[in-house]
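K.L.:
The amino acid sequence is not available; the structure is as follows:
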């Protein structure tokens, strides 16, 4: 309370100083997320193509006002940027990068190699059979080098490999793994370091509060670094629930990963919806009842759930501020609740509320609390 009183007193002294223009006064006095965390870590958002092309002025205003880091939500994934073996589609990724340059933002590339959202040609030959290791390495190399060469000096860092480890700590047996072998992750990072030595290179994955998985990720990255392979940091995807996982487990992983380099909390959102029961009955009346159960807030959150969500976000950012010396970036996976992937996964048409800004781009109450807590510390 004392710190807050001091802060308010300092603001009052500033108000008594030399008179400034209205624009200067608004600029200096309005607290935003990027101002609140300017001495702690960059604060980012994922951008979809509508936002890249500024199709909604209200959303664009939130992005420019609150964030100083951006990541491509989908336009740089292989199925979108490299739809055919001999053709890249650059329009959306070029516009994304230019947006970041125009607004002096940290630009993050996502992602260079992932088992999902891949084009149909990537793993097969003209007869539909799997390519051999040599051809797969060539395709992976050409994909990574083409993208990173085009944006050399413009993109700060890349999620080079995404989600290569299972929850039980084993390597995911993706097509990359099946064709190239367990060293495919190493090869991807080697290709990335070759393409742009100045870019930061990250490994990115989800469920990083799972200690079995996080230890396996730690071991994989540590072994690559011991071989001289460049890996600058680890992205901990923050797809969390309002009541789980334990932030203590999340904290353990932050501390552990910081021994290897930068730690980033990526893809942060907090769902308030229940996870579906895979054994739910197919009987029609039960299905209708079940659908209602799975979509409990079609017209807005209850007061109690809204408070729980706000508290959860405050706790998350309090933890990140506690470890601000270890965390270099925090990225929300979207701007507002209207365009979040959570509305449609794993059940189409649900209405979720996982981000810091409402569907109309107004901030949730947690935003003020988060910013004030950041300034107080």
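P.N.:
The structure has been received and is ready for your questions. This structure is a prediction, so every number in the text was calculated from the model and none was measured.

K.L.:
alpha carbons only for contacts and neighbour counts from here, please
P.N.:
OK.

K.L.:
Tell me the helix or strand right after the longest helix seen in the chain.
P.N.:
If each helix of the chain is counted by residues according to DSSP state H, the longest one is helix 303-322. Note on helix 303-322: by DSSP states H and E, the next helix or strand toward the C-terminus is strand 327-332.

K.L.:
Give me the angle between that next one and helix 303-322.
P.N.:
Comparing the axes of strand 327-332 and helix 303-322 via axes from the mean of the first three to the mean of the last three C-alpha atoms, to 10 degrees yields an angle of 160 degrees.

K.L.:
Just the residues contacting whatever helix or strand comes next after strand 327-332, thanks.
P.N.:
Using DSSP H and E, the next helix or strand after strand 327-332 towards the C-terminus is helix 365-376. In this structure, residues lying in contact with helix 365-376 by C-alpha atoms under 8 Å, 6 or more residues apart in numbering are 3-4, 7, 31-33, 36-37, 310-311, 313-314, 317-318, 321, 356.

K.L.:
7 Å instead, please
P.N.:
In this structure, residues lying in contact with helix 365-376 by C-alpha atoms under 7 Å, 6 or more residues apart in numbering are 3-4, 33, 36-37, 310, 313-314, 317, 356.

K.L.:
Pull out the buried residues from those residues.
P.N.:
Among the contacts of helix 365-376, those scoring as buried are 33, 36-37, 310, 313-314, 317, 356 (criterion: 16 or more other C-alpha atoms under 10 Å).

K.L.:
Structure two is appended below for comparative analysis:
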């Protein structure tokens, strides 16, 4: 067992003495290598934050986040359903707290997301005219992006606008605004937030067909004279099936378009699933086989997860001159959305830290790449 993990094996008395002497939370910070420091010369290391973490309700968790990550993306609070709940109503409370959290702890914030077909405000369902959809679309981007210009590093301007075959998803925006809505979203964001980087974000856009559609989308935006600074590959993959060749080819092809490349929502699913990707609309039926590891992850799966993360980070390091950020979708396994999707109540283990913020074998493998 690595030396930095031994602290968690101390008996209760020794651990109490250690935490009594050291500042709150510093046991974690001083005994576990820092991801952000390990890769500080390579790329940013980010995480997704939930409301409790943004609110700093647990000082030890805050200390841990600050020790490990130098970038952060909000899980939900900047999605339109929450930040724009009524036609003329905005709720900036939690988003403002996130910006303050980033400033306080020297963590760069990625805004997520301005335009997405999911998690829309309820009032959108009652709109039946293109003029009203366009008004919402325009005012939402101008108001939200404008408020945080210069306060966030970047925005996921449009999220998940493509189908798996690379065609445009049949969203409310495509229906009422046509297939130029993505270009228009970037045009509006460029006007409202000139000091903010602008990204397109999607899952499975490392797969050849969807990648081709994403490339055409980027070319179309650029051909219109509109700024797009980067493309986010979400990175929701499955243990033992990480598509390393497709990922590498995507890095190279996106870079050739003159945009930055980042991995924006990284996690590796270890539970059974009958489809690939991250379409929140998809669901599976719970059964006896769907939650196979309720108490702990078997060592064989744990080692495969570690091997997958090691291979991924080898690839990221190979292209560190091209990859600007790697963001994990959650701080630890307890925070992962995969505990509740596509089946609620499962116990998932997709990240580098377990439910107590202790490093897993995958973490050790990733850190060892820089030794």
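P.N.:
That came through fine. Source: prediction; values computed, not measured.

K.L.:
Rebuild the contacts of helix 365-376 of the first structure as CSV, extending it with distance to residue 220 of the first structure.
P.N.:
Conversion of those to CSV gives the following (distance: C-alpha to C-alpha, whole Å):
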residue, distance to residue 220 of the first structure
3, 43
4, 44
33, 34
36, 35
37, 31
310, 35
313, 30
314, 32
317, 28
356, 33
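
K.L.:
The most centrally placed residue in the second structure: helix or strand, and which one exactly?
P.N.:
The residue lying closest to the centre of the second structure (C-alpha atoms, centre = their mean) is residue 265, at 2.8 Å. Under DSSP H and E, the secondary-structure element containing residue 265 of the second structure is strand 260-269.

K.L.:
okay, that strand sits on what stretch of the first structure?
P.N.:
Under TM-score structural alignment, the match for strand 260-269 of the second structure in the first structure covers residues 262-271.

K.L.:
try stretch 186-198 of the second structure
P.N.:
Against the first structure, the aligned range for stretch 186-198 of the second structure is residues 189-201 (TM-score structural alignment).

K.L.:
Now that stretch: buried residues?
P.N.:
By neighbour count on 16+ other C-alpha under 10 Å, the buried set for stretch 189-201 of the first structure is 189-196, 199-201.

K.L.:
Please apply the same query to stretch 41-50 of the second structure.
P.N.:
Of the residues in stretch 41-50 of the second structure, those scored as buried under the neighbour-count criterion (16+ other C-alpha under 10 Å) are 42-50.

K.L.:
Strands of the second structure, start to end?
P.N.:
Read by DSSP state E, the second structure holds these strands, from start to end of the chain: 44-49, 71-74, 108-116, 154-159, 197-202, 230-233, 236-238, 260-269, 323-328.

K.L.:
want to throw the ones you listed into a markdown table with distance to residue 356 of the second structure?
P.N.:
Shown next, in a markdown table, are those (distance: least, C-alpha to C-alpha, whole Å):
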| stretch | distance to residue 356 of the second structure |
| --- | --- |
| strand 44-49 | 16 |
| strand 71-74 | 20 |
| strand 108-116 | 25 |
| strand 154-159 | 30 |
| strand 197-202 | 30 |
| strand 230-233 | 28 |
| strand 236-238 | 22 |
| strand 260-269 | 17 |
| strand 323-328 | 16 |
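
K.L.:
how about the ones you listed, which one is nearest residue 143 of the second structure?
P.N.:
Ranking these by their distance to residue 143 of the second structure (criterion: C-alpha to C-alpha) puts strand 108-116 first, at 10.2 Å.

K.L.:
That closest one vs the first structure, average distance?
P.N.:
Its aligned residues in the first structure lie a mean 0.4 Å from strand 108-116 of the second structure after superposition (mean C-alpha distance after the TM-score superposition for the first structure).

K.L.:
can you check stretch 138-147 of the second structure too?
P.N.:
Stretch 138-147 of the second structure versus its aligned partner: 1.1 Å mean (mean C-alpha distance after the TM-score superposition for the first structure).
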